[in-house]
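Novice: Here's a sequence, model it:
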Amino acid sequence: MTKHRIVVVGGGFGGVQTVHGLKGTGTEITLIDRRNHHLFQPLLYQVATTLLATSEIAWPIRRLYRDRPDVTTILDEVVDVDTTARLVKLNSGQEVPYDTLVLATGARHAYFGRDEWEKLAPGLKTLEDATTLRRRILLAFEHAEMAEKTADRDALLTFAIIGAGPTGVEMAGTIAELAQEVLAPEFRRIDTKRTKVMLIEAGPRVLAAFSEDLSTYAQSALEKLGVEVRVGQPVTAITEDGVTVGETFIPCRTVIWAAGVQASPAAQWIGAEADRAGRTIVGPDLAIQNDPNIFVIGDTAFVKQENGKPVPGIAPAAKQQGSYVARVIKARLAHKTAPAPFKYFHQGSLATIGKRAAVIDFGKIKLKGGLAWWIWGLAHIYFLIGTRSRLAVAWSWLWIYLSGQHSARLITQKETLKDEA
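Specialist: Okay, here's the model as predicted:
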């Protein structure tokens, strides 16, 4: 008897959770990803800002499933799906047949029609993004140390983060601490404490998804770290020489994008309806309207909640969707009643501001300050994969907290800032 073939595209939180949930179903599972590792994306900014090493937040996908003979891992990129023949088409030219397809392909950066900004203002979605940003941040200080002109030195010591969601807030706070505390004793010609870190947000406040009081606290905590917060004005231009906010030009050599995302082209592959951000519109069971055997989850999917708002594109949501789809598939295979429609349970919003403060919004319960920072850290350690990773990250954070020193400050490539741009 031929086994039921399940193809899962994407080794992020949603895809991995789906595969975990299908254990013991007697099916033939193929997991496809264009990278060989599963990434704990909430801590990606810590790699970019020299707090953690890449190996502490990423794990080889094959290692995750070495004891699962039902799972085959393919390192390749999906370019299309033939929904009639039920084939997933890969960049290598190969085709993978499926009976059930789960698309968990995530999202990429969105520059609101200004794609030329991408090289000048990289975002943060992959390990490659993180190491690129880490290199640019560290090189900015190195080049400032050697700059002869005051104007050049000031521009090199100016960092602009565009977008004041959790990633932008966390990046801004950590770069400020890096300049104010970590690097200050190590340079001779420059005073790194004069570094200017700007957090730029087109909306009216930082951390718009949080309650207003926590947003106000976060902005105040950032400003205490020396971050200049600019809200209510969008970035209108980015060049190699700086950024323009509204009509004001600011000389700046390092720009980081944290303002928007665009879903992967999964909807185009399967001919499904999508929203303005490219997210595939799915039904209550997370399948597309014209094919119940194709599920779309995570950042790739538009899932409407009871209040009419979409499920947020965060890790807990993707994991819940992965678990749900696995239950739906198992019920179908066993010819049992399908689970009730998917319902997202919000577990809270968390964001950290440097190494001493954080904000947590659990709805009725709201926390801020040092206690919130400890809870934020424990929550992230808990969700890491494997004892080794938990111990490594916990030790790195403890070392940073006690010594004030970041442990991953290596520049691993020789490109200059101009070459990178």
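Novice: drop to CA atoms for contacts and neighbour counts, all remaining ones
Specialist: Noted.
Novice: all strands of the stretch 101-250 of the chain, in order?
Specialist: Listed from the start of the chain, the stretch 101-250 of the chain has strands (DSSP state E, counting those that start in this stretch) covering 107-109, 158-162, 196-201, 227-231, 235-239, 242-245, 248-251.
Novice: Indicate which one of the ones you listed is closest to Ala263.
Specialist: Ranking the strands of the stretch 101-250 of the chain by their distance to Ala263 (criterion: Cα to Cα) puts strand 107-109 first, at 4.1 Å.
Novice: Can you spell out which helices and strands pack onto that closest one?
Specialist: Based on contacts counted as 3 or more Cα pairs under 8 Å, 6 or more residues apart in numbering; DSSP states H and E, the elements that strand 107-109 packs against are strand 261-263.
Novice: tell me what the strand it packs on is packed against?
Specialist: Contact analysis of strand 261-263 by 3+ Cα pairs under 8 Å, 6+ apart lists strand 107-109 as its packing neighbours.
Novice: shouldn't Ala164 be in contact with Met198?
Specialist: No: under the criterion of Cα atoms under 8 Å, Ala164 is not in contact with Met198, lying 10.3 Å apart.
Novice: residues contacting Gly242?
Specialist: For Gly242, the contacting residues are Ala155, Phe249, Ile250, Pro251, Cys252, Arg253, Thr254, Val255, by Cα atoms under 8 Å, 6 or more residues apart in numbering.
Novice: please give me the structure for this one as well, since I'd like to look at both together:
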Amino acid sequence: MTGDRRHQVVVVGGGFGGLNAVRALAEADAEVTVVDRTNHHLFQPLLYQVAAGILPPGLIAPALRSVLKEQRNSRALLADVHELDLANRLVRAQGPDGRPLELRYDSLVVAAGATHSYFGHDEWAAFAPGMKTVEDARLVRDHILSAFEMAELATDPRERAEWLTFVVIGAGPTGVELVGQVAELAHDVLPRDYRSVDTTEARILLLEGATAVLPPFHPRLRRWTHRRLEQMGVQIRLDTMAVAMDDESVTVRGPAGEETIRARTRIWAAGVRASPLARMLAEQVDTETDRAGRVAVNPDCTLPGHPEVFAVGDMVSLHELPGVAQPAIQEGKYVGRVITARLAGDERVEPFRYVDRGSMATIGYRAAVADAFGVRVTGWVGYLAWAFIHVLYLIGWGNRLGTLYTWARALVFSNNRGHRIITFEEATDQCLHAQRAGQRAAPSLRPAGGAAGAARRQKG
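Specialist: This is a model prediction of the structure:
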């Protein structure tokens, strides 16, 4: 507290960590400002269902202002944070119109999350989009649906085969869930919608550099997932890594050597890298980031030498916790409680303790794996457990009921995907943007993420 001014808390990022920190500060004697590059909180575990046309974005991405409207000590700002000045306790950002913003803080919570990691090949972003934002999911959806439309138009069997080849790189939960949805679209949902092309002829490949799908899961669940995906028509390539890409193919290296796969649709689900703000923090406290770009924090989630600065979620390294939703949620709640206790005069801080609530992944309709509290289930039971937990963590009863209704309509009663709308312009963009981006990136070998982002912004 400085004079009569209320304690100022700035939270950078409205994801799982940031939002839970803000909500945990509801009773604190403080003014809380959350700054994010989007105006919504995104429930990322269901983002792949937006890409598959099952759910509309609004059900999993409520507006931050709507979420916080009843919390009178908080406000939300749409801005891009580009500097964290720890020495002067300032957050510098830029508004959508370019205007500079300076936010002074007494306590700072940085929950900037993570982005895609192409392992030193950022130019691949133009050819294999990842999925971290609503715009990413829309882009992937447009890729998938445009591929089927182009296959319907193609008269050359070779070209048609390329449009009907889908490659998902990375067999973690996101990759497994995505490839399962592509398989269901091709084999169950779309066959009766097309006349000139048999969508069941789609070739769907899942590439994984490790020796099993879902590497973090129990071996029994990994084996079950592998069998289930193969039953759905997915070709699984283990010990296989992408080594090159262009606008029409991906070259992989596996046990049998190198192979070039002709595929017009490639989706990246292989790795993530912490927000650049993690490195910015690390430089100011004279420490290093790990291989994933994460900054190490103290057991109470503070930065070394800066007890007023907290960092949580995917951008921090703490107890070797995975970069998934649960650590971010629990860390955000913990930090909010710590700041509230400090303002009440209680300086006794217990170190953060993570409670592992298990792991889950859905392979397709009525098929999922779940490992929670020592109980491992698959199939229907796993699917029901997965659905219950994910609906429970959605924000707002309207979104929960809307999601249940949409699932019932899309998966149970109609076997359809009601949110697979694209336009001629969007299909044209998908057909041409990778070629243009590749032509721009190739001469200079510069990262292509900007090109892909520009395409998304142009659509937006």
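Novice: Next, count neighbours for the counterpart of Val393 of the first structure in the second structure.
Specialist: For Val393 of the first structure, the equivalent position in the second structure is taken to be Thr403, counting by TM-score structural alignment. Using other Cα atoms under 10 Å as the criterion, Thr403 of the second structure is surrounded by 21 other residues.
Novice: sec struct for Thr403 of the second structure, please.
Specialist: Under DSSP: H, G, I helix; E, B strand; the rest coil, Thr403 of the second structure falls in the helix class.
Novice: Pull the residues that contact the strand or helix carrying Gln321 of the first structure.
Specialist: Counting by DSSP states H and E, the element that carries Gln321 of the first structure is helix 315-333. With Cα under 8 Å, 6+ apart as the test, helix 315-333 of the first structure has contacts from 13-19, 21-22, 25, 42, 285-286, 295, 297-299, 311, 337-339, 342, 344-347.
Novice: 7 Å instead?
Specialist: Helix 315-333 of the first structure is contacted from outside by 13-15, 17-18, 21-22, 25, 297-298, 337-339, 342, 344, using Cα atoms under 7 Å, 6 or more residues apart in numbering.
Novice: helix or strand right after that helix?
Specialist: Sequence-wise, the next helix or strand downstream of helix 315-333 of the first structure (DSSP H and E) is strand 349-353.
Novice: Quick one: average offset of that following strand versus the second structure, please.
Specialist: Its match in the second structure and strand 349-353 of the first structure itself, once the structures are fitted together, sit a mean 0.3 Å apart by mean Cα distance after the TM-score superposition for the first structure.
Novice: on contacts alone, who are the packing partners of the helix or strand just after that strand?
Specialist: Beyond strand 349-353 of the first structure in the direction of the C-terminus, DSSP H and E gives the next helix or strand as strand 357-361. Helices and strands touching strand 357-361 of the first structure, by 3 or more Cα pairs under 7 Å, 6 or more residues apart in numbering; DSSP states H and E, are strand 349-353, strand 366-369, helix 370-383.
Novice: List the buried residues for the last one?
Specialist: Going back to what we said before, that points to helix 370-383 of the first structure. The neighbour-count criterion (16 or more other Cα atoms under 10 Å) identifies Ala372, Trp373, Ile375, Trp376, Gly377, His380, Ile381 as the buried residues of helix 370-383 of the first structure.
Novice: wait, what's in contact with the first one?
Specialist: With contacts defined as Cα under 7 Å, 6+ apart, the neighbours of Ala372 of the first structure are Ala357, Ala358, Val359, Ile360.
Novice: now the equivalent of it over in the second structure: how far from Glu347 of the second structure?
Specialist: Using TM-score structural alignment, the partner of Ala372 of the first structure in the second structure is Gly382. According to Cα to Cα, to the nearest Å, Gly382 of the second structure stands 43 Å off from Glu347 of the second structure.
Novice: what about the nearest residue to Trp386 of the second structure once chain neighbours are set aside, how many neighbours?
Specialist: Distance criterion Cα to Cα, 6 or more residues apart in numbering; nearest residue to Trp386 of the second structure, sequence neighbours excluded, is Met360 at 6.3 Å. With neighbours defined by other Cα under 10 Å, the count for Met360 of the second structure comes to 24.
Novice: what do you get for Ser444 of the second structure?
Specialist: By the other Cα under 10 Å criterion, the neighbourhood of Ser444 of the second structure contains 8 residues.
Novice: The aligned partner of His143 of the first structure in the second structure: what's it in contact with?
Specialist: With TM-score structural alignment as the matching criterion, the partner of His143 of the first structure in the second structure is Met150. With contacts defined as Cα under 7 Å, 6+ apart, Met150 of the second structure is in contact with Trp163.
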